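In: Sequence first, predicted model second:
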Amino acid sequence: MQKKRHRRRPSGRRPQNRNFRNKKALDPSNFIKQAQPVEEIEFIAPLSFSEMDIHESLKETIAKKGYVNPTEIQSKTYEDLVEGRDVVGIANTGTGKTGAFLIPIIQQLLTNNKKFQTLIVLPTRELALQVEQEFKSITKGMKLYSSTLIGGTNVNKDIAKLRRPNDFIIGTPGRILDMMNQKALRLGGFDILVLDEFDRMLDMGFVKDVQKIAAAMPKRKQTMLFSATIDQTQYDLIEELVDNPFHISVSSGTTSTDSVEQDIVKVGGRDKLGLLTSMLENKEFKKVLIFAETKRTVNKLNQQLRKKGIRTDMIHGDKSQNYRVSALRKFKNSNIQVLIATDVVARGIDISDITHVINYQPPTSMDSYIHRIGRTGRAGKMGHAYTFID
């Protein structure tokens, strides 16, 4: 049965650039917090993947990936999502969110007589590529197909990809809209919309783009919206996108992680670069993610640290897609000690063993701060975050 949806007419406005210098600085006390020795209550799934009502082919690929038990969000959402219900989920990166939406959709494709199409929208290229990789590994041998649409790639190749059958389209808002405007992508017949890292998309100014994409899918039967945080002011927009959803939360969505020791470094009149270098020379700083607010600062800092013999690389919006993928791979494989970045990687990079996050330039919002430091203190490990204050 087709759902009736009433939505505001979206405009085609593009994301606005934000000038962080005009924003009020955050209180430095926000960046100081002792890690709390949390006694973790391990989630025990009532059923393993092998015991769940999942197609045998899908069970096989899940087992080959080494997954035995579903995570909390996967276990608590599976049945409702397979039945086609809308969801609003609060969950951090690293909680198994990608599997939480991919597995039920793939199950529907394998068990329904009728084929359908799914659109997955993510805020960054890196996240889109990660979802594509996960999709390909879970669907190996199933004859299910996807195309990924992200900036920094050849537009004509994307148009060619869209001419062939696709069960899934995975992409960032800008490139998806580009393909829609060129009539290469028509979303009218798509059944499922997934909006992942929704709060980050809003932070990046994609609200109008998301509304336009959603409005192009008026006949969709299911919407899945996942976010690490949800602000009270966002509920009107969320209600515009989902229809009678069930809500699931596996994180508070409001506070920084308790497993991260947080402190500030007061620079005063001291040599800021020298302070940073002395920290990085400490053997405990094994894998360090450094954030700066501007691309220019990232470039400059990368050059300065390399001259001091520190193994570094960088990632920001001006870097080509191939460069960004290469830098992330080197960091993940520990071929470099330090990755310097703008907020483009504050979310969605699934690297579990980052020992330290350093805010060389403080963020302009607590939301940004939470997601920056959330890159450390993961997978049950203690993390450390330092914020430089002039």
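Out: That came in fine, so what should we check first?
In: switch to C-alpha atoms for all contacts and neighbour counts from now on
Out: OK.
In: Name the surrounding residues that touch stretch 134-147.
Out: For stretch 134-147, contacts defined as CA atoms under 8 Å, 6 or more residues apart in numbering pick out 57-58, 61-62, 65, 98, 102, 106, 132, 161-162, 165-170.
In: end to end, how far does that stretch reach?
Out: Distance across stretch 134-147, first residue to last, is 13 Å (CA to CA, to the nearest Å).
In: Put this next to the first one:
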Amino acid sequence: MNFKTLGISPEMINHLKKSGITIPTPIQDQTIPLILSGKDVIGEAQTGTGKTLAFLLPLFEKLSSKSPNIQALVLSPTRELAIQITQEAKKLAEAKAIGILPIYGGQDTAMQLKKLGKPVHLVIATPGRLLDHIGRKSIDLSKTTTFVLDEADQMLLMGFKNDVESITKQLPKKRQTLCFSATMDAPVKKLAYRYTSSPTTVTIAKKKITIEAIHQEIVETTDRHKQAALLQVLSEDNPYMAIIFCRTKRRVEVLYEAMKDKDYNCVRLHSDILQSKRERIMKSFKKGDIQYLIATDVAARGLDISGVTHIYNYDVPETPEAYIHRIGRTGRAGNDGYTCMFMSPKNEKEVSEIEAHIRFKIPRRILQDIL
């Protein structure tokens, strides 16, 4: 199994080698030949399994730098994921001169419009900002040959169904459509089949190894003592690089201020923070300049941050799926990870649902000095 047999060009393979990528992941192995052959594809695979390159690599093989038209559109539910896809695409563009235009909120619209004056072959966008351009008639998708709907489950969860419908009306009826999702329940399947034509479905079995590589624990506490319990755990663990998840922006802010007052090397990330600042925060965190990222679930989905050693669920996630997405930020690329969840008595039902879903009784971590 290698990229050459999948149909990837030597130039692209050499570029991948520079990034340390030599062997395709299962989702790449199964979808790349299908995409190169022009088939519509519905791909289901967990976050962190290489879905982004699974569609970007064949896209770059098919894109022509000689064409003046937008040939491919990648639609992403969040700015963070759009930024990550753009970063990957720009790396590939070093091997092939393809014009890439990211369109997401928090950017200078005038600058985006100016960039549209140059040949653009690939657009990576979030629904709202793309519809803004469509409304201004500043973007022409009538010659687009490939449409990628990424993280389709999140598109539905975040209420973008009508936006996706409006966007697809701007695309040619005769096109290739690729739909990728971490989960494929009935509503997501309905969405996927609506926009694809005779698709081939590829399902990569969920890897238990992802969770088995993560040492999970629970600290039983109360809302009153939760912050003290977290700070004691952080003092004991002193993690190299950690994400602390809270349910709401308000709770992120409160915890951030408390940790900042105690001189923790921390930053916070949520949707109220300006996009330009969010990008700077993520860059600093990825470089390892920041020890603790305190975040809402906006950071849990799609972001590929290597080096995260610990995940702390300060607030119990609302669903078992959200728990898996959160802890999936650690234990990546063959490395072990650690995750700790702070449970108050009111969370017992949610924790039981998580344990039933992962078929594992999470061991309790005992803190001696906390009431």
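Out: Noted; the coordinates are in hand. Source: prediction; values computed, not measured.
In: hang on, the earlier thing: quick check on the contacts of stretch 134-147 of structure 1: which are buried?
Out: Buried residues within those, counting neighbours by 16 or more other CA atoms under 10 Å: 57-58, 61-62, 98, 102, 106, 132, 161-162, 167-170.
In: which among these gets closest to G188 of structure 1?
Out: Proximity of these to G188 of structure 1 (CA to CA) peaks at I169, which lies at 13.3 Å.
In: for whatever residue of structure 2 lines up with that closest one, what are its contacts?
Out: Aligned by TM-score structural alignment, I169 of structure 1 pairs with V123 of structure 2. Contacts for V123 of structure 2 (CA under 8 Å, 6+ apart) come out as 70, 72-74, 100-103.
In: Over to A72 of structure 2?
Out: Taking CA under 8 Å, 6+ apart, we find A72 of structure 2 in contact with 59, 63, 121-123, 144-148.
In: can we see that at 10 Å?
Out: A72 of structure 2 sits next to 59-60, 62-63, 100, 120-124, 141, 143-148, 175-177 when contact means CA atoms under 10 Å, 6 or more residues apart in numbering.
In: what's the closest non-adjacent residue to K266 of structure 1?
Out: Nearest residue to K266 of structure 1, sequence neighbours excluded (CA to CA, 6 or more residues apart in numbering): I389, at 5.0 Å.
In: residue contacts, that neighbour?
Out: 28, 31, 264-268, 272, 359-362.
In: which one in structure 2 is aligned with it?
Out: Counting by TM-score structural alignment, I389 of structure 1 lines up with M343 in structure 2.
In: Roughly how far does that match sit from M1 of structure 2?
Out: M343 of structure 2 is 44 Å from M1 of structure 2, by CA to CA.
In: Return the residues in contact with the residue of structure 1 lying at maximal distance from its centre.
Out: Distance to the chain centre peaks in structure 1 at G269, reaching 37.2 Å (criterion: CA atoms, centre = their mean). For G269 of structure 1, the contact set (CA under 10 Å, 6+ apart) comprises D390.
In: Check which helix or strand it maps to.
Out: Assigned by DSSP states H and E, G269 of structure 1 belongs to no helix or strand.
In: about what we covered before: which one of the buried ones among the contacts of stretch 134-147 of structure 1 is nearest D86 of structure 1?
Out: Closest to D86 of structure 1, out of all of those and judged by CA to CA, is L102, at 14.1 Å.
In: Can you find the partner of that closest one in structure 2?
Out: Using TM-score structural alignment, the equivalent of L102 of structure 1 in structure 2 is L56.
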